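Undergrad: just the structure for this:
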Amino acid sequence: MGSETVIYSGVGADADPWHDLPRTSARLADVLGDAGALQIVSSADALAALLDQVGVLVVNASANRGGPTPADQQFGRLVERFLAGGGGLLAVHSSTIAFPGLQSWHQTVGASWEQGRTFHPPLERTLVRRTEVKHPIADGMGDFWVEDERYTDLLLVDGIEALYEHTHDGVTHPLLWAREVGGGRVVYDALGHDERSYDAPERVELLRRSAGWLRG
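TA: Sure, this is the predicted structure:
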């Protein structure tokens, strides 16, 4: 496992019309770049060429299609190899939409966007609540306000323990969790629709703490 941070920023089949991934990837780079070398890539081939140098892989991607592509399969194998080597994966926001039909990806992240079930209330200033789950990423932090989308009714794998959650129509839904998968560590952060999300200092702190935990 290397020491660099690499952001996989979706383009083409790994993007959608609703998320400005180049802009949010640039903000992620601003937040995480202080920790050391950082690169942004947009293809599985480019990621494969760097993988041995990577300590933290950030995935900021999406999709507007119904099934996997050969590149998805390649990406899934790269992620499995990366985690098996002790790497740390940070998946943000629409990455639960990305690589549709690639079950290994959604099992790794811990959730997927299910058409006809998953939704989000209108983007607005909202309170994100700290749960009682103890974890180094969030210990000592509390609730905070952020202007963002709140993914609701994601299809979750068993055993998810949220560090942060939101409430919609009286029901709580997880927004951020951390887990160990396949020899490595994984954090999913459902926030990050656009640049406004990165204006919340608490969100920035969570991202930096997440990267630190993923490095072990």
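Undergrad: drop to CA atoms for contacts and neighbour counts, all remaining ones
TA: Will do.
Undergrad: so in the chain, which strand runs the longest?
TA: Criterion DSSP state E: the longest strand present in the chain is strand 171-181.
Undergrad: what's the helix or strand just after that strand in contact with?
TA: Counting by DSSP states H and E, the next helix or strand C-terminal to strand 171-181 is strand 184-189. With Cα atoms under 8 Å, 6 or more residues apart in numbering as the test, strand 184-189 has contacts from 82-93, 108-110, 175-180, 210, 214.
Undergrad: now the second one, please; I'll put the structures next to each other:
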Amino acid sequence: MARKILRIFLIVIVLLLVILAVQAFRYRDTIQRVFLGGVKIYETQPPELPASLPRPAVLVFSKTNAFRHEEAIPAANALFRQIAREKGWGYFQTENGAAFRKDILSRFDTVVFNNVSGDVFTGDRRSAFENFVDAGGGFIGLHAAGDNSHEDWPWYARNLIGAAFTMHTMSPQFQTATVRLENRESPVLTGLPAHWKHNEEWYSFAASPRLKGYHVLMTVDERTYNPEGMFGKDLRMGADHPVIWWHCVGRGRALYSALGHQAEAFRQPEHVRLLTNALSWTARQTGSECDIAQPGPRP
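TA: Below you'll find the predicted structure:
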């Protein structure tokens, strides 16, 4: 009897191992991206751009070598395409990191990192983008563009984004909370109400970028949601919990928004208005910030 039970037990174990192996093979790409340091894909041939691009022009980049936001990325790409069309701007979207060359970047006024994740560039591509921003190019980073998958690029993580991601909400993951404007005079916030409700996977950071002199545009009210992460981790930052901020990098205008995990975020009127304003501001069509080169930390 004991041998029969043992045999059944071993058969069950083997079946479970087979099921796990099949699932691991099926989801191997996701496992590599999320748990094993991401994939290492680096393009060498740049994409073919249109012969002419109206100026201002926006480059939307959505490459992911780590976790991929499958629903949010196409929704955001479509929104920026629509904004550019309505403004009469040039627009180009790519996931090809080889596009980050001096001659190609010189055709654009601002670059959007649409939920970019992981280590997506070789060293020369990094340098080209750093020089583009320092010389006055614009940057908008959305959601995963500020997570902890970018730590291998110190200039990007510490200087361009400027805040260290710690964790996002998990109890539950998506929650509706109240966001509040911090600086009504900024052209990025033109036409927006003083506060509104937004459903999001809320990011927390090790410290507010305000401590580094960055300009916070929006905070989230922690009293309106449960700031708790995996295994009950306390994600509270207190009264100063920024979700959108800007600063100068040389003469470049850099703006980061922690919003944008879900496709619905790119259909919410307030968020659409904010991103429309941010695009104009980073492309130097509004405001006078960063006209004089600002010294900044370079790792």
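Undergrad: circling back to that earlier point, restricted to buried residues, select the contacts of strand 184-189 of structure 1 in ChimeraX.
TA: Per 16 or more other Cα atoms under 10 Å, the buried members of these correspond to this ChimeraX selection:
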select :82,83,84,85,86,87,88,89,90,91,92,93,108,109,110,175,176,177,178,179,210,214
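Undergrad: would you map the strands across the stretch 101-250 of structure 2?
TA: With strands called from DSSP state E, counting those that start in this stretch, the stretch 101-250 of structure 2 shows them at 110-114, 138-142, 165-168, 175-181, 195-200, 203-205, 215-220, 242-249.
Undergrad: next up, the contacts around Ala71 of structure 1.
TA: Going by Cα under 8 Å, 6+ apart, Ala71 of structure 1 touches Ala44.
Undergrad: hmm, who's touching the helix or strand hosting Phe25 of structure 2?
TA: Phe25 of structure 2 belongs to helix 2-26 when assigned by DSSP H and E. Here helix 2-26 of structure 2 makes contact (Cα under 8 Å, 6+ apart) with Ile31.
Undergrad: what packs against the longest strand of structure 1?
TA: Counting contacts by 3 or more Cα pairs under 8 Å, 6 or more residues apart in numbering; DSSP states H and E, strand 171-181 of structure 1 is packed against strand 162-168, strand 184-189.
Undergrad: deepest of those, which one?
TA: strand 184-189 (a mean of 24; mean count of other Cα atoms under 10 Å).
Undergrad: what's the mean distance for that one versus structure 2?
TA: Following superposition, strand 184-189 of structure 1 is found to deviate from structure 2 by 0.7 Å on average (mean Cα distance after the TM-score superposition for structure 1).
Undergrad: in structure 2, what range does that strand match?
TA: Aligned by TM-score structural alignment, strand 184-189 of structure 1 falls on residues 252-257 of structure 2.
Undergrad: if I pick whichever residue in structure 2 pairs up with Ala162 of structure 1, what's in contact with it?
TA: Structural correspondence for Ala162 of structure 1 with respect to structure 2 (TM-score structural alignment): Val216. Counting by Cα under 8 Å, 6+ apart, Val216 of structure 2 makes contact with 182-183, 209-210, 242-246.
Undergrad: ok, which pair from the residues you listed is furthest apart?
TA: Spatially, the most separated pair among the contacts of Val216 of structure 2 is Asn183 and Pro209, at 15.0 Å (Cα to Cα).
Undergrad: with neighbour numbers in mind, choose between these two.
TA: Pro209 (23 against 14; other Cα atoms under 10 Å).
Undergrad: show residues contacting the longest strand of structure 1.
TA: Counting by Cα under 8 Å, 6+ apart, 83, 108, 150-153, 160-167, 185-191 sit against strand 171-181 of structure 1.
Undergrad: again, only using 7 Å
TA: Residues outside strand 171-181 of structure 1 that contact it (Cα atoms under 7 Å, 6 or more residues apart in numbering) are 108, 152-153, 161-167, 185-190.
Undergrad: re the thing from before, how do the contacts of Val216 of structure 2 look in structure 1, which are kept?
TA: Of the contacts of Val216 of structure 2, the ones still in contact in structure 1 (both residues aligned by TM-score structural alignment, their matches' Cα atoms under 8 Å) are 182, 242-246.
Undergrad: let me have the residues you listed in JSON lines, extended by distance to Met167 of structure 2.
TA: Below are these laid out as JSON lines (distance: Cα to Cα, whole Å):
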{"residue": "Glu182", "distance to Met167 of structure 2": "23"}
{"residue": "Pro242", "distance to Met167 of structure 2": "14"}
{"residue": "Val243", "distance to Met167 of structure 2": "13"}
{"residue": "Ile244", "distance to Met167 of structure 2": "16"}
{"residue": "Trp245", "distance to Met167 of structure 2": "18"}
{"residue": "Trp246", "distance to Met167 of structure 2": "21"}
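Undergrad: and of the residues you listed, the nearest to Leu274 of structure 2?
TA: The closest of the kept ones among the contacts of Val216 of structure 2, once distances to Leu274 of structure 2 are taken by Cα to Cα, is Ile244, at 10.2 Å.
Undergrad: that's all I had, so thanks and see you.
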